[in-house]
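Peer 1: Kindly generate the corresponding structure for this input.
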Amino acid sequence: MTADSRDAVVDQGRRPTLTLWDTISLLVGIVVGTAIFKSPGMVFRSVEAVWEAIGLWVAGGALSLAGALCYAELAAAYPRSGGDYEYLGRAYGRGMGLQFAWAQLLIVLTGSVGSMAYAFADYARDFWQLSDDYSLWLVLGSIVVLTATNLIGLRAGATAQNILTTAKLAGLAAIAVAAFTGSHRSDLLQTSPGGGRDIGLALVFVLYAYSGWTHAAYVAAQVREPQRRLPQALLAGVGVVTLIYFVINLSFVVALGSAGAASSETPASDAVRVTAGDGAARLVSLLVMLSALGAINGTVLTGAHVLSELAIDYPGLAWLQARGGRKGTPVRALLLQSFVAILLVLAVGTAPGRGSVDAILQGVGLQAAPWDKYYGGFETLVAASAPLFWGFLLLTGTTIFILRWKDPHRERPFRTPGYPVTPLVFCAACGYMLYASVIYARGLTLIALLPIASAFAISWWHRPRATVGND
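Peer 2: This next block holds a predicted model:
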């Protein structure tokens, strides 16, 4: 396939739909999910002073910004959908892109969708005072409804994302206002009662809360003026997330004090309860529900475009490329993604499913999954997929060096400031997170390698289309 013919296939049926605000809304909506409502207490318990915890949230933003600067160059130079899939394929060959896309489908992206769906279900049960019997139906319902919304078209999915992100930002702003205007205000220079310092562990929690901003590049071809707007969206989006995390963590300390912030498992609810009463605290459950739904919707919307790009390069997977109607919705990719997410929910989110998974693992000579060690089914899945997530992010960070060398004449409307230091810092952060996630997951890493093994089988049976030149 020549460069021109591949461009024609890539662009077929796609009129750029997403504005700058749409893209920023996607990024913020995906990143600010449920971690900000759980991670702060873990961070405060891992440091000796409040300012250290706040500083780590700022440092996490700075490291994410370094990554966003790298992605801004890549996205502006190669403004096609797929993000990491496109960059890895160009730098390391289409086989590496396939590995990434297949891992996203089988465990990383779909596992994230399932995890967020369970978070939504937990808080929905609390908000509506429902029994545990409703959990599975709430999980499945959230996945099905948001997939159906995106099947209507990209504009429908983006509109839903804008509504959810706006509501989320309004709720977080209300928490901050309540904390800073309430009568319970604590000294920000207090010592944290955590009792010890483990900066490395705290940074793991922080960077986990920042993950997801790379998804903006997955829909590059759908963004208007992508060579200009994508860098703007990446940098502005990460900047907004950093500001949110800085302000909201200050709010928790102001409302609860360092001891309260460190000991609380639900700092947002506790902060609102202290400043505005029990009735207002119940609304935090609604806010977390909206945050989870926003993260699910954004992940579903962007992830399907990775699979659609994969179908362009692999004739044997061309059926995934099918798009619906004039709006060019990747229908089959959305349906497959939803099917796998639901399959994971049933496999690791239910007792019979976990029993079946253990039987399969033992059948191939592996130990049963240590479900209890990682606090349940989906937490175990997240722990297993984390090494893949950070490993591919590290590889993508290195593509900026490789592509500058392999493709020196490519027009680069945006060039990473501080090169090569900026990408080296980003790669170092990813390398640390890869190491930490492998240490945490230990034997579970073998489970995460199963998608990689299946991708090798796919690449053996389905060869990519030949390309000519640097398209």
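
Peer 1: only C-alpha atoms for contact and neighbour calcs from this point on.
Peer 2: Will do.

Peer 1: Helices of the stretch 201-350 of the chain, residue ranges please.
Peer 2: Counting by DSSP state H, counting those that start in this stretch, residue ranges of the helices within the stretch 201-350 of the chain are 226-263, 267-276, 278-313, 331-348.

Peer 1: Ok, which of those comes nearest Trp51?
Peer 2: Proximity to Trp51 (Cα to Cα) singles out helix 226-263 among the helices of the stretch 201-350 of the chain, at 9.6 Å.

Peer 1: Which residues are in contact with Pro413?
Peer 2: Neighbouring residues of Pro413 by Cα atoms under 8 Å, 6 or more residues apart in numbering: 73, 76-77, 227-228.

Peer 1: and if you look at Tyr435?
Peer 2: Contact analysis of Tyr435 by Cα under 8 Å, 6+ apart lists Pro387.

Peer 1: Please give the structure of this sequence too, so both can be compared:
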Amino acid sequence: MGRLNSETRAEMSPMMGAKDSVTMKKDLGVMNGVAIIVGIIIGSGIFVSPKGVLVYSGSIGLSLIIWALCGLLSMVGALCYAELGTMIPRSGGDFAYIHESFGPLPAFLFLWVALLIIMPTGNAIQALTFAYYMLQPFYNTCHPPDDVVRLVAAMVICFLTFINCYNVRWSSTVQEVFTGAKIVALIIIIGTGVYVLGTGDFSKYSQPFEGTRLDPGRIALALYSGLFSYAGWNYLNFVVEELKDPFRSLPRAIYISLPLVTVVYLLANVAYFAVLSPTEVLASNAVAVTFGNRMLGVMSWMMPFFVACSTFGGLNGGIFASSRLFFVGAREGCLPVALAMINVNKLTPVPSLVFLCFLTLCMLVTSDVYSLINYISFVESLFITMSTAGLLYLRWKLPEAPRPIKASLNARFLRRAAPYNSQHTVNIALPIIFLVVCLFLVTFPIYMTPVEVGVACGIILSGVPVYLVGVLWRRNVSCLDGLMGT
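Peer 2: The predicted model follows:
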């Protein structure tokens, strides 16, 4: 293992050109980045989440609008993060941006919540979904036993952790293969929907806006369900140090992947609602499976299989990207330094991957993890809001800082950075719009789901004493100083 402490921290920057430090290999190109983003985003969400969007929106028409808005928001967010990712070209995503903008305590609180809840729970959901659908063909008349589901989920978590520890190229190859598999599944769904509509059967769309609910709190929760399916649009920023040319690869990967996902999601939902009524969608816990049972006959087994493939690829991408967050947090002194070590032969952050694997396995003590989605979304929205505010703050604080990519509202959306000029107001409009939307998503669900929001805030605040004792004051406590490895 190669130890990366505070003295070698600067050497990790890919812009520094250091030769003597142990760094992760720059082995990812544009298409690898596209596969990571698409592979993470298209997980279990599109196959099960249409129900959540419909519950809060109330109608087919508004549901489709929500799905399009979620894609647009993800695109705008990705453009803002492209500026942050190329201005601060360090792995770790939000942790690095919040640390640079607002200091170590807010960054640690993000790391704390991601450590305890966001990353391991998100990966556990993917693993449990994979296990459930992989086992379903063997349990035609009943649900698979919870113990068996958890066992299969644990096995796939350990297997993918091994793949990510052994070779980055292996991990990206797995991502590319299973990204292809999930696209095939969606092509089947979309093709079936086109066939139904092609026969002239538009009965499900006769009153598309019947039952629409426009309460702001419900709209926000509908966006939560949709954005949960788009989760992962910012994950490529976690591995920016491993991109061959981040200034070129990051924005191009965003340009290709986010519009692709949005179009695919919209077409898939059009297909769902062409076949299933709103009542049938609301009665289903897995819309794609209900869709397959209705339309595919003896080939209905394909849907559980492809959902399993989709979540397998999503879990692989989640493990790959989220482990880098803990690696960077340890490198910055917020976690034990052992997590900032790299295997000198494989050039992968093995301790961070193993630690993430352990935390994810701990989440498998129960298979009832779906109640966590709302407050996971609240926490993610809160820290994405903070990162976006950091972008605006850094534009004010460091106006002359190098910005190879700048988020703007000009014709190209992203352009090579230039000094501020008379178009400053236009240039800054895009992140301001995104910040306002994030504030909406954080504020309105408070009165709709106060328990989940209260739990989320409690978990965030519990990180304050941990930071004070484990990070700020640790040099005065010898045992803690030894644990952190400094």
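
Peer 1: Any idea what the TM-score is?
Peer 2: TM-score for the superposed pair, counting by TM-score structural alignment, normalised by the length of the first structure: 0.85. Supporting figures: 434 aligned residues with a Cα RMSD of 2.6 Å.

Peer 1: Could you dump the helices of the stretch 201-350 of the first structure into a markdown table with distance to Gly141 of the first structure and mean neighbour count added?
Peer 2: Shown next, in a markdown table, are the helices of the stretch 201-350 of the first structure (distance: least, Cα to Cα, whole Å; neighbours: other Cα atoms under 10 Å):
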| stretch | distance to Gly141 of the first structure | mean neighbour count |
| --- | --- | --- |
| helix 226-263 | 28 | 23 |
| helix 267-276 | 25 | 23 |
| helix 278-313 | 11 | 24 |
| helix 331-348 | 10 | 21 |
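
Peer 1: okay if I get those as JSON lines plus distance to Ala53 of the first structure?
Peer 2: Shown next, in JSON lines, are the helices of the stretch 201-350 of the first structure (distance: least, Cα to Cα, whole Å):
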{"stretch": "helix 226-263", "distance to Ala53 of the first structure": "9"}
{"stretch": "helix 267-276", "distance to Ala53 of the first structure": "14"}
{"stretch": "helix 278-313", "distance to Ala53 of the first structure": "22"}
{"stretch": "helix 331-348", "distance to Ala53 of the first structure": "33"}
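
Peer 1: which one of those helices lies closest to Ala103 of the first structure?
Peer 2: In terms of Cα to Cα, the element of the helices of the stretch 201-350 of the first structure nearest to Ala103 of the first structure is helix 278-313, at 10.9 Å.

Peer 1: what packs against the closest one?
Peer 2: helix 3-11, helix 20-31, helix 94-103, helix 109-128, helix 135-152, helix 154-181, helix 267-276, helix 331-348 (3 or more Cα pairs under 8 Å, 6 or more residues apart in numbering; DSSP states H and E).

Peer 1: With respect to burial, which of the ones you listed scores highest?
Peer 2: Of those, the one with the most neighbours on average (mean count of other Cα atoms under 10 Å) is helix 20-31, at a mean of 26.

Peer 1: Not counting its neighbours along the chain, what's nearest the residue positioned nearest the centre of the second structure?
Peer 2: Nearest residue to the geometric centre of the second structure (Cα atoms, centre = their mean): Gly232, 2.4 Å. Using Cα to Cα, 6 or more residues apart in numbering and skipping residues adjacent in sequence, the residue nearest Gly232 of the second structure is Ile41, 5.0 Å away.

Peer 1: In the stretch 351-486 of the second structure, mark out all the strands, start to finish.
Peer 2: 406-407, 414-415 (DSSP state E, counting those that start in this stretch).

Peer 1: now those strands as JSON lines including distance to Tyr139 of the second structure and mean neighbour count?
Peer 2: JSON lines is the format used below for the strands of the stretch 351-486 of the second structure (distance: least, Cα to Cα, whole Å; neighbours: other Cα under 10 Å):
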{"stretch": "strand 406-407", "distance to Tyr139 of the second structure": "50", "mean neighbour count": "25"}
{"stretch": "strand 414-415", "distance to Tyr139 of the second structure": "50", "mean neighbour count": "18"}
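
Peer 1: which stretch among those strands comes nearest Cys457 of the second structure?
Peer 2: It is, among the strands of the stretch 351-486 of the second structure and with distance given as Cα to Cα, strand 406-407, at 30.4 Å.

Peer 1: who's in contact with the nearest residue to Tyr375 of the second structure once chain neighbours are set aside?
Peer 2: Sequence neighbours aside, Glu452 is the residue nearest to Tyr375 of the second structure in space, at 5.1 Å (criterion: Cα to Cα, 6+ apart). Residues near Glu452 of the second structure by Cα under 8 Å, 6+ apart: 372, 374-375.

Peer 1: now these as TSV including neighbour count and distance to Ser59 of the second structure?
Peer 2: Listed next are these as TSV, based on neighbours: other Cα atoms under 10 Å; distance: Cα to Cα, whole Å:
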residue	neighbour count	distance to Ser59 of the second structure
Leu372	17	25
Asn374	19	21
Tyr375	23	24
